[in-house]
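Asker: show me the folded form of this:
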Amino acid sequence: MNENERIDDKQENFSKSGLSPFKSAMYRTLWIAALFSYVGAAMYDVGASWLMTSLSSNPLFVSLITTATALPIFLFALPSGILSDIFDRRSILLVTCAYMFIISTLLGILTLIGLTTPTVLLIFTFALGAGLTMIKTPIIPTLSGLVPRSELPAALTLSALGGNIARVIGPTVGGLIVAAIAPWAVFFINSAAFIGMIIIVNRLPRKSDISQNQNSLPPENIVRAIRVQIRYIRHSQAARVLIVRAGLFTLCSSAVLSLLPFLARHELGLDSTGFGLLLGSFGMGAIAGGIAILPRLRPKASVESLITGSVVLLSIVTFAIGYIQDLLILCIVMAFGGAGYITILSTFYTIGIKSAPKWIGARVLAIYLLVLNGGLAIGSVIWGTVANVFGIQITLSVASLALAATIIAKKRYSSTLLNDLDFTPVSDHWSLPPQSSIDPSQYENQALITIEYNKIDPSLSDEFEHNVHELGRLLKSEGMAYWELFQDPTDTGHYIEIRIADTWTDHMRQHEYVTKNVQVMEDRIRALIKNCPTPTISHYIGKSPLK
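Answerer: Modelled structure (predicted):
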């Protein structure tokens, strides 16, 4: 084998390992910078929790650290997604990282000079949690925009792995630093991690694929952007698949990690080192699964097969850990659980990215993060309550059955429903209406679009109405404020389709964002009624009352 063949084999093996996105220097450096920030955040959690035990003997204050960390996700995930879709993600990351550096540094100074109180610590923990939430939403689409679309699944898997690696490394390193120095040292290290993020993000291009599509229209109004997000959730099949499947999974799988500390200490009699080995095994299994196993399975198995197989594997793991007493065997089982967990997590990430137009992508990821964290929080309470009444073994057995039962959801919420969807924008599909007669002062008025269908063959009416209603659902999921189909009761072959956009500017934006999904459905309708008169399209603009 000559030198060139050896190089080709190395490159092929590198791609198959799931590390192919690292071929991009920009992706590689940004991923590493993000990893350090995640590790810093995990170290902070340890430092803050330990500091609180020395500031207050009240267990409530100690538990409130977890609340102050998790609450910002519920409050700021959706707004973060909206801001990431409307404004430049590079700028958002720069501002947020600078904010995190200032807050963490200030807390380190206050702690070093002895001015930190329980209330102060909770306020700063909440503030840092808010900042971290504002980073997580834009960083994923930013990283995804740095690689070719063919490498998107691998890039999303690596993004999910970053959080798992941080959960393995952060608490261990943070605990050692707190023991060797003090909690304030962890706070300063956390702030230093964001310096690296600022340097790397500042090197990103100002206008490229990593950011939103650039156009001549003004940014979306934030209030209307919230409405668009709600419409997408209400009318998108893809959103329902993602929310239901991810929600059920995280709700049931949360039993493993939430009950593991109690299982390790009270059922197995392990110390902190043994507990760390179990968590580390789970994390190492996730890393091995994401880098070595999942990339080889993707070309051979469908998305639904990956989800189903991983759910079955994790169900078996959930059941088994309640009855295995040997630490070595338990570590091996936890590693398999980590591999199954990362497979499902990264698969849902991929569904989230591919299940929405690019201009609303960050908002969809924000919904996914909210569902994951919400399911984890609610599931932990449920399984903890059940375990308090029935014990760990019975609870884990019930959780494993519940997790396996989530496979039933694929009958109605199958990921295969997304196979026919194509969110590629086709900005030239709709011809732009003339704007010469529209006063710019009226651009914020509502836009009404009517499409009049005449002499529809009665034999085609059922299929026609079905297709047009499906088109309406797509339009509403892609931001149309109002849509309805009306039929003339005196002439059943006469229909009028009504579309209303919040503003004329929003309608112009819809011309730029319209996807192939809409194009395919409109082409299908035109082909169906090709022997009928050509539909008449009219545009109207809302008129405000004279002042």
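
Asker: C-alpha from now on. contacts and neighbour counts both.
Answerer: Noted.

Asker: Ile198 contacts Tyr99, correct?
Answerer: No. Ile198 is not in contact with Tyr99 according to C-alpha atoms under 8 Å; the separation is 10.5 Å.

Asker: so for the two, which sits in the more crowded spot?
Answerer: Ile198 (20 against 17; other C-alpha atoms under 10 Å).

Asker: going by secondary structure, that one is in what exactly?
Answerer: helix 183-202 (DSSP states H and E).

Asker: please apply the same query to Phe486.
Answerer: strand 482-488.

Asker: buried ones in that strand, by neighbour count?
Answerer: Under the neighbour-count criterion of 16 or more other C-alpha atoms under 10 Å, strand 482-488 has Trp483, Leu485 buried.

Asker: and that strand, how far out from the chain middle?
Answerer: Centroid displacement of strand 482-488 relative to its chain, using C-alpha atoms, centre = their mean, to the nearest Å, is 34 Å.

Asker: next one: stretch 388-401
Answerer: In this view, stretch 388-401 has its centroid 29 Å away from the chain centroid, taken as C-alpha atoms, centre = their mean.

Asker: buried ones in it?
Answerer: Buried, per 16+ other C-alpha under 10 Å, within stretch 388-401: Ile392, Gln393, Ile394, Thr395, Leu396, Ser397, Val398, Ala399, Ser400, Leu401.

Asker: and for comparison, fold this next one:
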Amino acid sequence: MWTVAALSHFGTWMHNTAATAQLANFSAVPAVNALLPAAATLPVFLLALPAGVLADRIGRGTVLFWANAASALTAALFAALDLAGALGPGALLALTFGLNASWAAAYPAWNAEVSSTLPAELIKDGAALNSLSFNIARTLGPAAGGWLFGAVGALPVYAVNALSFAGFVLCFRRSRRIERLDDGPAGRRGAWQETTALVRESVPYRALLTRAWLFFLLTQVMFALTPVYLLTVRRLPEGVVGLVLAAFGFGAICSAVAYPVVRHVVTDRVLRASCASAAALGLAVLPLAGNVGLLLVVATVFGAAFACTITMNNAFLQLSVALRLRSRAVALYTVVLYGAQTLGALAAGALASQWGVGPAAWVAAALLVVSAFAERPAGPGTRDRSGAQR
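Answerer: Down below sits the predicted model:
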């Protein structure tokens, strides 16, 4: 399944690069191009949580089969319309929404499925491997997609993405029959009641959502401001900017490789504080970096800290939440993650417009340092009302 996921991630990142370039060719209006990330993130808010509830009730394999089949068909429709010369800005945005809607439906089920195939002692290492496949694709996929788009256009990129979902479809083809897995309260109302009870009664899960919201809100300042800072303030060429952005992905790969070793050396709490501190250091140094080499180091360290935090969060979800509730727990976490990143990007833009990139980054860095050491250690053996170990 790791290979299947890696190929699918690679096709997705190739596709994203081609779609972004093609929309820019259709229209140079910034407001039009800004609709593409909106079309990609809106389905997460609308569908991730209902999809998580559905996966827990009818079976993760069922949801994964149909969601990936829908993704393959949508990507194939991209290619068909482009071949026919009928893929304009409106169709591209609509299909982007559809493609990300199927991704939003599959993501909670996939993350829960990973943990169900591994023994408990290997779940953290499995989360690191899952992160590794994603970040390798995030590093190499845009380069491959950009090269192929520049050489022969968007059509082959969309076709490759459609084929990249074939592995998932074949892997879960035997799960097409609906099998009720949720042994909780019957009916949709009972499923939603269990979801709200998970947030209300599980102190560790609620703490995870709070930490995740703050961390992703503040770290999004780096992702939102780095390109515009390097291009407009530092006036670096696009190739150098692309290299710096690739360093984020390289750092994430390093994190995924190192995490299985590091987690045996330090506690999760210490590692979380270290990651937040490293991310804060990256934010603080970014406006002061005087050469490209230092920028690459900053981006690599920041990317490693960011990816390590995501890996720890995913491992926590898979270890601390009951299997029959796990898809919806991942879904709610995903909504929090995307919501924090969206708000963080808007806040970063507003602060940078008023104060400049440097002060905006330094404020975010200071808040990250505070958050790194604000977590209270849980007493040994303490349990919350949901029965989860704290």
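
Asker: TM-score of the superposition?
Answerer: Here the superposed chains carry a TM-score of 0.93, computed using TM-score structural alignment, normalised by the length of the second structure; 389 aligned residues with a C-alpha RMSD of 2.4 Å.

Asker: can you name the residues of the second structure that the helix holding Ile198 of the first structure overlays?
Answerer: Here helix 183-202 of the first structure aligns to the second structure at residues 154-173, judged by TM-score structural alignment.

Asker: next: stretch 362-382 of the first structure.
Answerer: Counting by TM-score structural alignment, stretch 362-382 of the first structure pairs with residues 327-347 of the second structure.

Asker: name the residues of the helix or strand containing Ser538 of the first structure that come out as buried.
Answerer: Taking DSSP H and E as the criterion, Ser538 of the first structure maps to strand 536-541. Using 16+ other C-alpha under 10 Å as the test for burial, strand 536-541 of the first structure gives Ile541.

Asker: in the second structure, point out the residues matching it.
Answerer: Aligned by TM-score structural alignment, strand 536-541 of the first structure falls on no residue of the second structure.

Asker: tell me which strands and helices that strand is in contact with?
Answerer: Judged by 3 or more C-alpha pairs under 8 Å, 6 or more residues apart in numbering; DSSP states H and E, the packing partners of strand 536-541 of the first structure are strand 447-453.

Asker: in the buried residues of stretch 388-401 of the first structure, find the pair that's most separated.
Answerer: The span of those, defined through C-alpha to C-alpha, is set by Ile392 and Leu401 at 14.3 Å.

Asker: re earlier: mean shift between the match of stretch 362-382 of the first structure and the first structure?
Answerer: Its aligned residues in the first structure lie a mean 0.8 Å from stretch 327-347 of the second structure after superposition (mean C-alpha distance after the TM-score superposition for the first structure).

Asker: Ile92 of the first structure corresponds to which position in the second structure?
Answerer: By TM-score structural alignment, Ile92 of the first structure lines up with Val63.

Asker: and Leu156 of the first structure, by the same measure?
Answerer: So, by TM-score structural alignment, Leu156 of the first structure is matched to Ala127.

Asker: and that match, how close does it get to Phe134 of the second structure?
Answerer: According to C-alpha to C-alpha, to the nearest Å, Ala127 of the second structure stands 11 Å off from Phe134 of the second structure.

Asker: quick check: neighbours shared by those two?
Answerer: Jointly contacting Ala127 of the second structure and Phe134 under the rule C-alpha atoms under 8 Å, 6 or more residues apart in numbering is no residue at all.

Asker: now the aligned residue in the second structure for Ala42 of the first structure, nearest residue through space, not along the chain?
Answerer: Under the alignment by TM-score structural alignment, Ala42 of the first structure pairs with Trp13 in the second structure. The shortest distance from Trp13 of the second structure to any non-neighbouring residue, by C-alpha to C-alpha, 6 or more residues apart in numbering, is to Gly141 (4.9 Å).

Asker: which position in the first structure pairs with that neighbour?
Answerer: Using TM-score structural alignment, the equivalent of Gly141 of the second structure in the first structure is Gly170.

Asker: so which strand or helix has that match?
Answerer: helix 152-180.

Asker: so what's the residue nearest the centre of the first structure up against?
Answerer: Central residue of the first structure (C-alpha atoms, centre = their mean): Leu365, 2.7 Å from the mean position. Taking C-alpha under 8 Å, 6+ apart as the criterion, Leu365 of the first structure is in contact with Gly81, Thr137, Tyr349, Gly352, Ile353.
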